[in-house]
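Student: Have a look at this fold, sequence not included:
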């Protein structure tokens, strides 16, 4: 990758220097400089967006126009332009879209961002960041580190928002049952021990459960979560080989299964779904908000639900706080974080409108934009990457969302190498295997062996299909 980066940078840097009107004087300083737009100078930029024009303008465009009325934005939406199928190479389709539409600003997923950097397609930002004295200090270090991980240690893009997970807990339930409060960087064993300290007696309508996986309820997914925390890999993405039949995975699976068997983990009943009623009734039947669950894994988006619940329930709303997701106590810094950057904004290295494109990228990543957007609800559940404007008015521990640095970029990159249909084919089979273990029909060892074999069959099929001439 390093060799490709060097050759890519060499190929476009000369062109960028010419387009930017670089001043080569000053002791041989060859860093590209972007000339500022004149007071009345107008410009038009095209922005590639995975959202439609209305949603894009609502999130970014309208605020940018107010600040930069002389810069017009044309939205090149990928919606409807890319057909998704089981064999679609999504990144190749996006690259084709970029070649056809030649946008100035690109909204990229991290893996597409990495691919574009490798090919020398993106404008390197560090020199213009330095030139404009753009404040990077206010952006969470984990965000910048994650972006740099995808691009050889340099910045070719910035991300205004991120998503993450944390462990929400109901303080009232902990105090009522005399259970010590959770803390940051617990192990899975510590979390589940707390969960088991809540009483497991009583009928389903009245009892309290210690822990919920939220929308991720699944024994196999839970085992996968525990295993990844402990640094285990279930497949080698480079050789397309399953690596799950190990003692480490068996222990992770056993911990997940024992936790479900202990009846400390809440499982939603499909026959008791909310069928309609007032907002107060809706929130009261929601497991965590209604006081049925003491701890729950959920994302940044859930804070908005809790905020709305307080408006509807008033004094009946739960008293809650946050701690980090569990880590491997032997390697807390190496545990994968739940930190996720969905979109990175970058500039096309071939853009004839580099300054105007940079003004857009700069604005949606600066403190002013973060301050304004922190006052409104995000359409995507994401939150600002500027920590100054990601605060809880009641002093809750929102740092839990970004405290664990981990190495999520490396994990996500390895997952992206696996065939797109692989996981969707493996999960249902693996869940059935774990169901048989729960019912006492099969041992953990036999279930892991069966998942290993089924997974290898699917990976081999994918490899053969990939190797076939087209």
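Tutor: All right, it came through fine. Since the model is a prediction, treat every value here as computed from it, not as a measurement.
Student: From here on, just use CA atoms for contacts and neighbour counts.
Tutor: Noted.
Student: OK, contacts around the residue nearest the centre of the chain?
Tutor: The centroid of the chain falls nearest to residue 340 when counting by Cα atoms, centre = their mean (2.2 Å). Contact analysis of residue 340 by Cα atoms under 8 Å, 6 or more residues apart in numbering lists 162-164, 408.
Student: Just the ones of these in strands?
Tutor: The members of the contacts of residue 340 that map onto strands under DSSP state E are residue 162.
Student: and which of the contacts of residue 340 is nearest residue 225?
Tutor: Proximity of the contacts of residue 340 to residue 225 (Cα to Cα) peaks at residue 408, which lies at 13.0 Å.
Student: ok, how many other residues are close to residue 200?
Tutor: Residues lying near residue 200 (other Cα atoms under 10 Å) number 17.
Student: One more to weigh against that first structure:
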């Protein structure tokens, strides 16, 4: 059989690609070799242009890039391939299947592993203070009330999130958008933003801090927001522990933000080697590949195969995580770039630090966020407009 050169577009350097996927594929497909293109795209739009230029056979990417490729209709519908292959939708995590379909209900991507954040808690510290353990689907307000009860105990209430991180998570959980597309400006929900800011500004350093997993493992924090790779480490500790789902919006407890697919794999419509690309994708998603993929995951990711999702961590029951619906609403709104989000988050961190140092109110802090946010957004719009004037007539069409 002649060798097939498969073009793969991904975020991976060559060595990393081979460690995670390439060596596994070559063991099963010895007549395949790779033309690897490492993405240098700074934005989803740039990634889409790359795919248009390089015409890869396989794309391995993350959520924001995948959504842009979906929006531009650049990925093949995998359903016809599945009908003639061995993969069945019903064998996989329903939220993966639902989340990777386009607006026409076509399945245009697959992901072999799902990444999960949870709230780990030290039962021994809770028992010592006679405090009830956290439970699944608690709101941020409820989790923070638990964290506050450890003030003065010598242990931090909650680690793994800075105050800015908590604010961001509350905003995400409530689905608060700030883009007024019609007027091309920012619009803040005064009531919800003020309440979220007040919640965060009331926190003390021994109640919530970024902290590291090592400090939690040393028993210096009652709770820690982290990924599932914590489980094997905790099994070696002397204290009793548990894990629950991450906090949610109290008015929408069935939705969760902290489950995501790190590597989403699709076949572009203009791929030359679609059939072999599908055979490889089908193998990556198979039961035979699971052990290899999990062994190479540094996040403790879980297979998206339903019959595997509660097996990886033995006695640790993860079923509550799989019962929630992944909240697909984008942070801050659909019409902002990743660069804007990064700048906005950095600005919020500055405002919160200044507010804590100067005892500013939530109302005053929101006014500062609004003013500084408008400047960031105006700069982004001006930059976009300038780039637009530099396009050729052919690019505009």
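Tutor: Happy to help now that I have it. Remember, predicted model here, so these are calculated numbers, not experimental data.
Student: TM-score for this pair?
Tutor: The TM-score (TM-score structural alignment, normalised by the length of structure 2) is 0.86; 387 aligned residues with a Cα RMSD of 2.8 Å.
Student: Leaving aside the residues adjacent along the chain, what's closest to residue 463 of structure 1?
Tutor: residue 240 (7.2 Å; Cα to Cα, 6 or more residues apart in numbering).
Student: so stretch 135-146 of structure 2 corresponds to what in structure 1?
Tutor: In the comparison with structure 1, stretch 135-146 of structure 2 aligns to the range 183-194 (TM-score structural alignment).
Student: How far off centre is that stretch?
Tutor: How far stretch 183-194 of structure 1 lies from its chain's middle: 23 Å, per Cα atoms, centre = their mean, to the nearest Å.
Student: And for stretch 50-58 of structure 2?
Tutor: 24 Å.
Student: Stretch 187-201 of structure 1 too?
Tutor: Computed by Cα atoms, centre = their mean, the chain-centroid distance of stretch 187-201 of structure 1 equals 27 Å.
Student: now the end-to-end length of it.
Tutor: Separation of the first and last residues of stretch 187-201 of structure 1 by Cα to Cα, to the nearest Å is 26 Å.
Student: Same question for stretch 122-136 of structure 1.
Tutor: End-to-end for stretch 122-136 of structure 1, by Cα to Cα: 19 Å.
Student: Give me the buried positions along the match of stretch 135-146 of structure 2.
Tutor: For stretch 183-194 of structure 1, the buried set under the neighbour-count rule, 16 or more other Cα atoms under 10 Å, comprises 183-188, 191-192, 194.
Student: same deal with stretch 125-139 of structure 1?
Tutor: Applying 16+ other Cα under 10 Å to stretch 125-139 of structure 1 flags 125, 128-129, 136, 139 as buried.
Student: circling back: residues in contact with the match of stretch 135-146 of structure 2?
Tutor: Taking Cα under 8 Å, 6+ apart as the rule, stretch 183-194 of structure 1 contacts 179-180, 182, 210-211, 226, 259, 323-329, 332, 400.
Student: repeat that with 7 Å
Tutor: 226, 259, 323-329 (Cα atoms under 7 Å, 6 or more residues apart in numbering).
Student: Out of those, which end up buried?
Tutor: The buried subset of the contacts of stretch 183-194 of structure 1 (16+ other Cα under 10 Å) comprises 226, 259, 323-328.
Student: list the ones among the contacts of residue 340 of structure 1 that structure 2 also has?
Tutor: Compared against structure 2 with both residues aligned by TM-score structural alignment, their matches' Cα atoms under 8 Å, the contacts of residue 340 of structure 1 retain 162-164.
Student: so the longest helix belonging to structure 1 corresponds to what in structure 2?
Tutor: Looking across structure 1 with DSSP state H, the single longest helix is helix 444-467. Mapped onto structure 2 using TM-score structural alignment, helix 444-467 of structure 1 spans residues 362-385.
Student: Residue 260 of structure 1 pairs with which position in structure 2?
Tutor: By TM-score structural alignment, residue 260 of structure 1 lines up with residue 204.
Student: go on, residue 292 of structure 1?
Tutor: Match for residue 292 of structure 1 (TM-score structural alignment): residue 220.
Student: residues contacting the residue nearest to its match when sequence neighbours are not counted?
Tutor: For residue 220 of structure 2, ignoring the flanking residues on the chain, the nearest one in space by Cα to Cα, 6+ apart is residue 155 at 4.8 Å. Residues near residue 155 of structure 2 by Cα under 7 Å, 6+ apart: 220-222.
Student: now residue 405 of structure 1
Tutor: Contacts for residue 405 of structure 1 (Cα under 7 Å, 6+ apart) come out as 142, 333, 337.
Student: Of these, which is the most crowded?
Tutor: Counting neighbours by other Cα under 10 Å, residue 337 leads those with 27 neighbours.
Student: wait, doesn't that one sit right on residue 404?
Tutor: Yes: look at residue 337 of structure 1 against residue 404 with Cα atoms under 7 Å: they come within range, at 5.8 Å.
Student: Need the counterpart of residue 23 of structure 2 in structure 1.
Tutor: The alignment partner of residue 23 of structure 2 in structure 1, by TM-score structural alignment, is residue 62.
Student: do residue 122 of structure 2 as well
Tutor: Per TM-score structural alignment, the equivalent position to residue 122 of structure 2 in structure 1 is residue 170.
Student: Do I have it right that its match meets residue 318?
Tutor: Yes: applying Cα under 7 Å as the test, residue 170 of structure 1 and residue 318 come out as touching, 6.3 Å apart.
Student: And residue 317 of structure 2? What does it align with in structure 1?
Tutor: In structure 1, residue 317 of structure 2 lands on residue 397 (TM-score structural alignment).
Student: for residue 242 of structure 2, same thing?
Tutor: So, by TM-score structural alignment, residue 242 of structure 2 is matched to residue 321.
Student: what's the helix or strand harbouring that match packed up against?
Tutor: Using DSSP states H and E, residue 321 of structure 1 sits in strand 320-323. The helices and strands touching strand 320-323 of structure 1, judged by 3 or more Cα pairs under 7 Å, 6 or more residues apart in numbering; DSSP states H and E, are strand 165-170.
Student: ok, now how distant is the nearest residue to residue 50 of structure 1 once chain neighbours are set aside from residue 143 of structure 1?
Tutor: What sits nearest to residue 50 of structure 1 in space, not counting adjacent residues and going by Cα to Cα, 6+ apart, is residue 78, at 5.2 Å. Relative to residue 143 of structure 1, residue 78 of structure 1 is positioned 25 Å away (Cα to Cα).
Student: Look at these two and report which has more neighbours.
Tutor: residue 143 (22 against 17).
Student: In structure 2, what sits opposite the more buried one in the alignment?
Tutor: Using TM-score structural alignment as the criterion, residue 143 of structure 1 maps onto residue 96 of structure 2.
Student: quick one, what contacts its match?
Tutor: Counting by Cα under 7 Å, 6+ apart, residue 96 of structure 2 makes contact with nothing.
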